[in-house]
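Undergrad: got a predicted structure plus its sequence, pasted below:
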Amino acid sequence: MAVTVTDENEVEAEVDTDVEPATEASEDAVEEQAAEEDVTPERRPRKWLWRSLIGVLIAALLGASGFLGWQLWQQHQVTTAAHDAQDTAVRYAQVLTSIDSNNVDQNFTEVLNGATGEFKDMYSQSSAQLRQLLVDNKAAAHGVVIDSAVQSASKDKVVVLLFVDQTVANKAAPDPRVDRSRIKMTMEKVDGTWRTSKVQLA
């Protein structure tokens, strides 16, 4: 608005016709704000696309980490099974290769307690004949595991290789001699306990 003085007592007001309507001013303000916020119609789809890609990436990472975690847990279970079965196989091999003709019944009981499946059936069937043979020959043996290694392993079945030195004496050969054997022993988990299901001379 411009003010013009035409006389001492008169003041003439002139309207500035250059002033834009209020609605146009408000539209300009909105456009300026949109420009400042960088939210133009062209950029909106890009922002949506980036957000979608980030969401997909996060979901993929979470899925991959979950799968890797599951794999690590499975591997941990197999590693633990291999370790426990190997320890049991070492102890059992020493029981199996240590026999005293004066204490045969206890020896057989210990062997059968640690056996299962095929090996338990075979040992049970031959135990009577084996017992008489040991008693008649006054046989004695003492086994020591020199070394052992896991050949294969799963959560419920482990194959162990054992290197055993067995000192043997009997009525015909009272002076002890050392027999060296390599035994392949299959261990199976039965009701939470590792037992021997197969014994082979390797």
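TA: Nice, thanks for sending it over.
Undergrad: going by C-alpha atoms from here, please, whenever you check contacts or count neighbours.
TA: OK.
Undergrad: in stretch 107-125, what counts as buried?
TA: Across stretch 107-125, burial judged by 16 or more other C-alpha atoms under 10 Å covers Asn107, Phe108, Val111, Leu112, Gly114, Ala115, Thr116, Phe119, Lys120, Tyr123.
Undergrad: and for that stretch, what's in contact with it?
TA: Residues outside stretch 107-125 that contact it (C-alpha atoms under 8 Å, 6 or more residues apart in numbering) are 92, 95-96, 98-100, 127, 194-199.
Undergrad: for this protein, what spans make up the strands?
TA: Taking DSSP state E as the criterion, the chain contains strands spanning 2-5, 11-14, 99-100, 140-153, 157-169, 177-190, 193-201.
Undergrad: can you tell me which of the ones you listed is packed in deepest?
TA: Mean neighbour count (mean count of other C-alpha atoms under 10 Å) peaks for strand 157-169 among the strands of the chain, with a mean of 21.
Undergrad: what is it packed up against?
TA: helix 43-96, strand 140-153, strand 177-190 (3 or more C-alpha pairs under 8 Å, 6 or more residues apart in numbering; DSSP states H and E).
Undergrad: 6 Å - rerun?
TA: Judged by 3 or more C-alpha pairs under 6 Å, 6 or more residues apart in numbering; DSSP states H and E, the packing partners of strand 157-169 are strand 140-153, strand 177-190.
Undergrad: Serialize these to a markdown table and add fields for distance to Ile58.
TA: Output for the helices and strands packed on strand 157-169, formatted as a markdown table (distance: least, C-alpha to C-alpha, whole Å):
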| stretch | distance to Ile58 |
| --- | --- |
| strand 140-153 | 35 |
| strand 177-190 | 40 |
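Undergrad: using CSV, lay out the strands of the chain together with distance to Glu31.
TA: Formatted as CSV, these follow (distance: least, C-alpha to C-alpha, whole Å):
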stretch, distance to Glu31
strand 2-5, 30
strand 11-14, 31
strand 99-100, 98
strand 140-153, 70
strand 157-169, 73
strand 177-190, 74
strand 193-201, 76
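Undergrad: let's bring in a second model and compare:
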Amino acid sequence: MTIHTADDPAGDDPTPCSPALDDTLDVGTDKGAGGAGADSEDPEVVDGKHQRDTSRAWRNRMPPQRLALVMGSVAAVTMGALTSWLGFQTHQAHQASEQRQQFVQVGRQGALNLTTIDWQHADVDVKRILDSATGTFYDEFSQRSQPFIDVVNKVKSKSVGTITEAGLESHSRDTAQVLVAVSVKTTVGDGPEQEPRAWRMRVTVQKVGNDAKVADVEFVV
């Protein structure tokens, strides 16, 4: 061992660190870095692992019978909702079909009323026409009804209509156009029965409350 005095220039050199101290510092640094890397984990990985563990534990805790009951309840609710929806759709389709049939029936009857008039009870026949009419058609026919009755009585006219064909041309929620083909036989006074005449009508039918009535009549070729 060499001892330097205060006058020795070599005494200004710093005393090198002890190998044991160096080892202690190195070990502490490595442990700090390595410890931080080993102890930290990605939060998303931890959260996903927690959820999987929780789900697995829930399944393990629920008895098979209870799980089957829950799944059965869910299936029953789903089937109930589907059945209700299908029932509603079926009801709507049924109502629409009934309304179309009603439109056609009213159109047929309207054309039949207009072409079946007997002078011996013309007033009753005209009343039947008015009872099944509405709107503009009702207003116009009611104004002409009495002159029409007078002419029928004067010539002793009798006509009988027969519906040969009828169908729905178009329709909306409250209105429809019905095409009707009619064969009409007519006699005047004591004369012979005339040859049947074929008429075609476009009858406009309109909803009036729960009923439907004739709102317009147009003769078509």
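TA: Happy to help now that I have it. All figures in this text were calculated on a predicted structure; none of them were measured in a lab.
Undergrad: overlay them and tell me the TM-score.
TA: With the length set by TM-score structural alignment, normalised by the length of the first structure, the two chains reach a TM-score of 0.64; 154 aligned residues with a C-alpha RMSD of 3.2 Å.
Undergrad: pull the most distant pair out of the contacts of stretch 107-125 of the first structure.
TA: Within these, Asp100 and Trp194 form the most distant pair, 24.9 Å apart (C-alpha to C-alpha).
Undergrad: what's the distance between Phe67 of the first structure and His76 of the first structure?
TA: Separation of Phe67 of the first structure from His76 of the first structure (C-alpha to C-alpha, to the nearest Å): 14 Å.
Undergrad: next: Ala64 of the first structure.
TA: 18 Å.
Undergrad: do Phe119 of the first structure as well
TA: Counting by C-alpha to C-alpha - Phe119 of the first structure and His76 of the first structure are separated by 29 Å.
Undergrad: equivalent analysis for Asp191 of the first structure, please.
TA: In terms of C-alpha to C-alpha, Asp191 of the first structure sits 20 Å off from His76 of the first structure.
Undergrad: check Gln132 of the first structure too.
TA: Gln132 of the first structure sits 46 Å away from His76 of the first structure, going by C-alpha to C-alpha.
Undergrad: just give the closest residue to the residue mapped onto Gly143 of the first structure from the second structure, not the sequence neighbours.
TA: Taking TM-score structural alignment, the alignment pairs Gly143 of the first structure with Gly161 from the second structure. Nearest residue to Gly161 of the second structure in three dimensions, chain neighbours excluded: Val184, at 4.4 Å (C-alpha to C-alpha, 6 or more residues apart in numbering).
Undergrad: and the aligned partner of the one you found in the first structure, how close does it get to Phe108 of the first structure?
TA: With TM-score structural alignment as the criterion, the equivalent of Val184 of the second structure in the first structure is Gln166. Going from Gln166 of the first structure to Phe108 of the first structure by C-alpha to C-alpha gives 17 Å.
Undergrad: which position in the second structure pairs with Leu134 of the first structure?
TA: Alignment note (TM-score structural alignment): Leu134 of the first structure maps to Val152 of the second structure.
Undergrad: and what of Gly192 of the first structure?
TA: Aligned counterpart of Gly192 of the first structure in the second structure: Asn210 (TM-score structural alignment).
Undergrad: measure how buried its match is and give me the count.
TA: Taking other C-alpha atoms under 10 Å as the criterion, the count of residues near Asn210 of the second structure is 5.
Undergrad: what lines up with Val78 of the first structure in the second structure?
TA: Alignment note (TM-score structural alignment): Val78 of the first structure maps to Ala96 of the second structure.
Undergrad: roughly how far does that match sit from Ser172 of the second structure?
TA: Spatial separation of Ala96 of the second structure from Ser172 of the second structure under the definition C-alpha to C-alpha is 10 Å.
Undergrad: Glu165 of the second structure too?
TA: Counting by C-alpha to C-alpha - Glu165 of the second structure and Ser172 of the second structure are separated by 21 Å.
Undergrad: picking that back up, quick one, which of Ala96 and Ser172 of the second structure is more surrounded?
TA: Neighbour totals were compared for Ala96 of the second structure and Ser172, and Ala96 leads with 13 against 9 (other C-alpha under 10 Å).
Undergrad: OK, contacts around Gly146 of the second structure?
TA: For the record, residue 146 of the second structure is Gln, not Gly. Shown in contact with Gln146 of the second structure (C-alpha atoms under 6 Å, 6 or more residues apart in numbering): no residues.
Undergrad: repeat that with 10 Å
TA: Going by C-alpha atoms under 10 Å, 6 or more residues apart in numbering, Gln146 of the second structure touches Ala122, Asp123, Val126, Val152.
Undergrad: swap in Arg59 of the second structure?
TA: Arg59 of the second structure makes contact with Asp53, Leu67, according to C-alpha under 10 Å, 6+ apart.
Undergrad: element containing it, please.
TA: Per DSSP states H and E, Arg59 of the second structure falls inside helix 43-61.
Undergrad: compare Asp191 and His76 of the first structure (neighbour count), which wins?
TA: Neighbour totals were compared for Asp191 of the first structure and His76, and His76 leads with 13 against 7 (other C-alpha under 10 Å).
Undergrad: and that one, how far from Glu14 of the first structure?
TA: Using C-alpha to C-alpha, one obtains 91 Å as the distance from His76 of the first structure to Glu14 of the first structure.
Undergrad: same deal with Val178 of the first structure?
TA: 128 Å.
Undergrad: what does Ser181 of the first structure give?
TA: 121 Å.
Undergrad: and if you look at Ile54 of the first structure?
TA: For Ile54 of the first structure, the distance to Glu14 of the first structure equals 60 Å [C-alpha to C-alpha].
Undergrad: what's Pro64 of the second structure aligned with over in the first structure?
TA: Using TM-score structural alignment, Pro64 of the second structure lacks an equivalent in the first structure.
Undergrad: tell me how many other residues surround Pro64 of the second structure.
TA: Pro64 of the second structure, neighbours per other C-alpha under 10 Å, totals 11.
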